[in-house]
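what shape does this take:
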Amino acid sequence: MSTRQETDFDEPVIESREALVTPMQKGEKPASAWRIGTEHEKFVYRKEDHRAPSYEEPGGIRDLLMGLTEFGWEPVMEGGHVIAMSGADGTVSLEPAGQLELSGAPLETLHETCVETGRHLAQVKAVGDRLGLGYLGLGLWPDKRREDLPIMPKGRYGIMLRHMPRVGTMGLDMMLRTCTIQVNLDYASEADMVQKFRVSLALQPLATALFANSPFLEGKPNGFRSYRSHIWSDTDPARTGMLPFVFEDGFGYERYVDYMLDVPMYFVFRDGKYIDAAGQSFRDFLDGNLPALPGEKPRLSDWNDHLSTAFPEVRLKSFLEMRGADGGPWNRICALPAFWVGLLYDQGALDAAWDLVKDWDMDGRERLRAEVPRLGLDAPLPGGGTLRDIAGEVLAISRRGLAARGRLNGAGDNETGYLQPLDDILARGKTAADDLLERYNGVWGHDLAHVYDEYSF
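A predicted model of the protein is given here:
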């Protein structure tokens, strides 16, 4: 999640609804300037007993963050607490229960993305080895109850933790017990954004299936391949889901602004603190009638904050965020951006992907999204068949798109090799979740402690 550091009072006040399209318009870039921003989270645990460490304890999360200073990272403070680290590779930040996230720098190639990922993991493992900490690459804590988990000292999380139980049954699970991989991608124009949004939203369930990696809850199989994805089905319906309006005629920046104005607020950031505005309306804020901040109108940073509080399957800010994948091991961190870059950053691939999904009806898209957490690649497609039937074709389109980009590393290899983990899934017919369940029911003898030995970074 976003990490705010200060309030910019030099920003002009937003005086009209029309100004709210500014972040989206400023995101437009020529293809030569398109970049790849990859985010990945991991669970932190104590090696001696697999416990999730608290922020304050010796050798805990605070000490983990500060240990990164030896690699040139600089602390980001909030309320006297170190809540993130800033550096050349982006930001290392904390999710609500201490999940560690790298929000990587905007990079030109997948080769750079994979080097960045490897560098980050080497750094946090070096610090973790000194502190007795390990890192688990899954989409859901496999054995932890909510009450087993610490809470990080970040103001927005306190507001969200209070609000979540008012609007859904699994919002606390989303905050405390999940990890994801995401990729942020650019667009050239409003029309380009629309096509990319539609393709990525329609195919987001395929990404969920391919990266499904959360089949355990509190030490037992949970009946899902991606329980992390299932959690979003009852987190907060006002800010999640498949956004049917994206596929309607006339969709563009202004329609997304209308959607965001209907999403209830969480907070306002002022003077280094988060002010609770949960459930209040940004429309009222525009009119100077926000109960949490009476008489004051928003700045652009307030709107940017608000844009970060919606959680649909694909999210628009000044770029598009792909949000459907579970957390996973190193090679799948590289595979997710490869999958989407291949589909979205080459016009021929983008057109081919749109041809594949453009005739799907909205009921079918919603049914696919609802079934994929449980069924994975066997989830039903609109019009018949399953995701498994189109997965190979989609990967082939992505591979062609990556090849067409022609971005080579020092050895002369293009970016297509990063799709190999997904090729392996289709060749074997098994996702990571299927492999985990097979080992749990087989060689692990229903003892989930083995996951720490075999699925840690």
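
for the rest of this, base every contact and every neighbour count on C-alpha atoms.
Noted.

which secondary structure elements does the strand ranked longest in the chain contact?
For the chain, the strand reaching the highest residue count under DSSP state E is reported as strand 36-46. Helices and strands touching strand 36-46, by 3 or more CA pairs under 8 Å, 6 or more residues apart in numbering; DSSP states H and E, are strand 100-104, helix 110-131, strand 133-136, strand 180-185, helix 330-344.

can you put these in JSON lines and add distance to D305 and mean neighbour count?
Shown next, in JSON lines, are these (distance: least, CA to CA, whole Å; neighbours: other CA atoms under 10 Å):
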{"stretch": "strand 100-104", "distance to D305": "16", "mean neighbour count": "23"}
{"stretch": "helix 110-131", "distance to D305": "26", "mean neighbour count": "18"}
{"stretch": "strand 133-136", "distance to D305": "29", "mean neighbour count": "24"}
{"stretch": "strand 180-185", "distance to D305": "17", "mean neighbour count": "25"}
{"stretch": "helix 330-344", "distance to D305": "24", "mean neighbour count": "24"}
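
which one of these lies nearest to P380?
helix 330-344 (21.1 Å; CA to CA).

and the closest one with helix 110-131, angle?
Taking axes from the mean of the first three to the mean of the last three CA atoms, to 10 degrees, one finds helix 330-344 and helix 110-131 inclined to each other by 160 degrees.

and the contacts of helix 330-344?
Residues from elsewhere that reach helix 330-344, judged by CA atoms under 8 Å, 6 or more residues apart in numbering: 36, 38, 40, 110, 113-114, 117-118, 181-183, 185, 196, 200, 207, 211, 325, 327, 349-350, 353, 395, 397-402, 415-416, 418-422, 457.

next structured bit after that helix?
Using DSSP states H and E, the next helix or strand after helix 330-344 towards the C-terminus is helix 347-357.

before we compare anything, build this one as well:
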Amino acid sequence: MARDVSDSTSIGSKDELISWIAAGEKPPSDFRIGTEHEKFPFYRNDLSAVPYEGRAGSGGIRSLLEGMQARLGWEPIIDAGHIIGLAGPEGGGAISLEPGGQFELSGAPVENLHETADELAAHLADVKAVAEPHDIGFVALGHSPLWSREQTPVMPKGRYKIMANYMPKVGTRGLDMMFRTCTVQVNLDFATEADMVRKLRVSLALQPIATALFAASPFTEGKLNSFQSMRSEIWRDTDKARSGMIAFAFDEGMSYEGYVDWALDVPMYFVKRGSVYHDVAGASFRDLLAGRLPQLPGERATISDWANHLSTLFPEVRLKRFLEMRGADAGPPDMLNALPAFWVGLLYDQAALDAAWELVKGWTTEERQALRDAVPKAGLAATIAGRSARDVAIDVLSLSRQGLARRNCRNAGGQDETVYLEPLSAILAGDKTFSQELVERYEAEWGGRIEPLFPSLAL
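You can find the predicted model right below:
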């Protein structure tokens, strides 16, 4: 989750909320790629989770952030006296913490996938240099492979306490989502309202295909959990009011206003004033907009409130001033690069986008939902409209590859951006996801023990 927005400009009408989102429109020449990815820190000597303040003889999450601040010179983000993130210069990315200490890079908006890959490589080199003196390593998977929720540390960030109190009231898996999952996502631009709607619909329909391709969470508390993507399964019962496939996006006349209407009816978590998070969990943003929020009488909505509220909505694809692809498990570096490549090829090339729409436009609401529900366990063997997810993925990957080839963005070695799709091509050629590969290694190479996973997958 990115840092909270700070803009105290008052807003008093739905039209202003719509205009705020519409202001994200950009000409295609200004389209950018913003990649976010999370990872679990662990102590190498005993594989325990890393608390904020560390432990005797070893630093913790605070030490990592302070070390990154010293190394990068980025501005610290402070919450109640605790450093809880770093902001890069001139909007150039951020480092933040998820509730259980998951270490996140929110990448800078860049022009091409080669820059994304360079950014990832530099970030991993930096965190490794900062973490090694504390005997800390990192592993990127969709779900915490070893620690129970009780063994998972809690980060000192005000909004997370409010969320943790509210989550059990609206679903059975919200705390697992907060404390024990990691994702990789890419944020992409739109040119017009119609462009946004086309991209939203295509990416929503295909998000379960991405979930299947990037599945990487077959372990829970050191054992197999019978899912290929436990992270995706957890989202099925986190908070149905603010997550899921948002079927209304396929309604005739879908628009910015359609998303705003939905967002207004999703209960709020908090209102931030200064450095204080006011717990208003379950309250209506419509009441705040009208100045009649019971918990804060007379307080009126601001741009910050709207931006922060939108950041607490968790559909499979999220609309803010850009679109966020939210369906994939975190994984090894080549998969972290493959995720933005997959979506850039589909959504930033008009021919690929139009062809993808032709592929999915006949799917019904019920079929899309059934695919979403089946994928966490079945992966590429799930079906939709009489086809396997694997066969759909082959078609979609081909479209993405064509889109990237037409972009013709080349690195210093002359490679175009299709190089980042190779891990996905290998998965489909071998008919085995990374999650299935991990299961095989667990049962054979690792002898049914989870401990070898950490040195094998350490970033």
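
can you lay out the helices and strands packed on strand 36-46 of structure 1 as TSV showing distance to R225 of structure 1?
Output for those, formatted as TSV (distance: least, CA to CA, whole Å):
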stretch	distance to R225 of structure 1
strand 100-104	23
helix 110-131	25
strand 133-136	17
strand 180-185	14
helix 330-344	16
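
indicate which one of those is closest to P237 of structure 1.
Taking CA to CA, strand 180-185 is the member of those nearest to P237 of structure 1, at 19.6 Å.

whatever helix or strand comes next after the closest one corresponds to what range in structure 2?
Once the chain leaves strand 180-185 of structure 1, the next helix or strand it forms, by DSSP H and E, is helix 190-210. Mapped onto structure 2 using TM-score structural alignment, helix 190-210 of structure 1 covers residues 193-213.

buried set for that stretch?
193, 196-213 (16 or more other CA atoms under 10 Å).

other residues contacting it?
Stretch 193-213 of structure 2 has contacts (CA under 8 Å, 6+ apart) with 22, 25, 190, 228-229, 232, 245, 249-250, 254-256, 316-317, 323, 325-329, 347, 353, 356-357, 360, 368, 371-372, 375-376, 379-380, 389-390, 392-393, 424, 427, 433.

same check on stretch 386-395 of structure 2?
Stretch 386-395 of structure 2 has contacts (CA under 8 Å, 6+ apart) with 209, 212-213, 379-383, 428, 431.

select only the buried ones of those in PyMOL?
Buried residues within those, by 16+ other CA under 10 Å, are selected in PyMOL with:
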select buried, resi 209+212+213+379+380+381+382+383+428
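
want to throw the contacts of stretch 386-395 of structure 2 into CSV with distance to G59 of structure 2?
Conversion of these to CSV gives the following (distance: CA to CA, whole Å):
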residue, distance to G59 of structure 2
I209, 40
A212, 37
L213, 36
G379, 39
L380, 41
A381, 44
A382, 44
T383, 47
L428, 42
D431, 42
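
ok, the contacts of stretch 386-395 of structure 2 vs A87 of structure 2, which is closest?
Once CA to CA is applied, the member of those that ends up nearest A87 of structure 2 is L213, at 31.5 Å.

what's the distance between the closest one and L424 of structure 2?
For L213 of structure 2, the distance to L424 of structure 2 equals 7 Å [CA to CA, to the nearest Å].

just Y259 of structure 2 next, same as before
In terms of CA to CA, Y259 of structure 2 sits 32 Å off from L424 of structure 2.

who's more crowded, these two?
Using other CA atoms under 10 Å, the more surrounded residue of Y259 of structure 2 and L424 is L424, with 23 against 18.

so the host helix or strand of that one aligns onto which residues of structure 1?
For L424 of structure 2, the host element (DSSP H and E) is helix 422-430. Mapped onto structure 1 using TM-score structural alignment, helix 422-430 of structure 2 spans residues 420-428.

that stretch vs structure 2, mean deviation?
Its aligned residues in structure 2 lie a mean 0.5 Å from stretch 420-428 of structure 1 after superposition (mean CA distance after the TM-score superposition for structure 1).

name the residues of that stretch that are buried.
Within stretch 420-428 of structure 1, the residues that count as buried by 16+ other CA under 10 Å are 421-423, 426.
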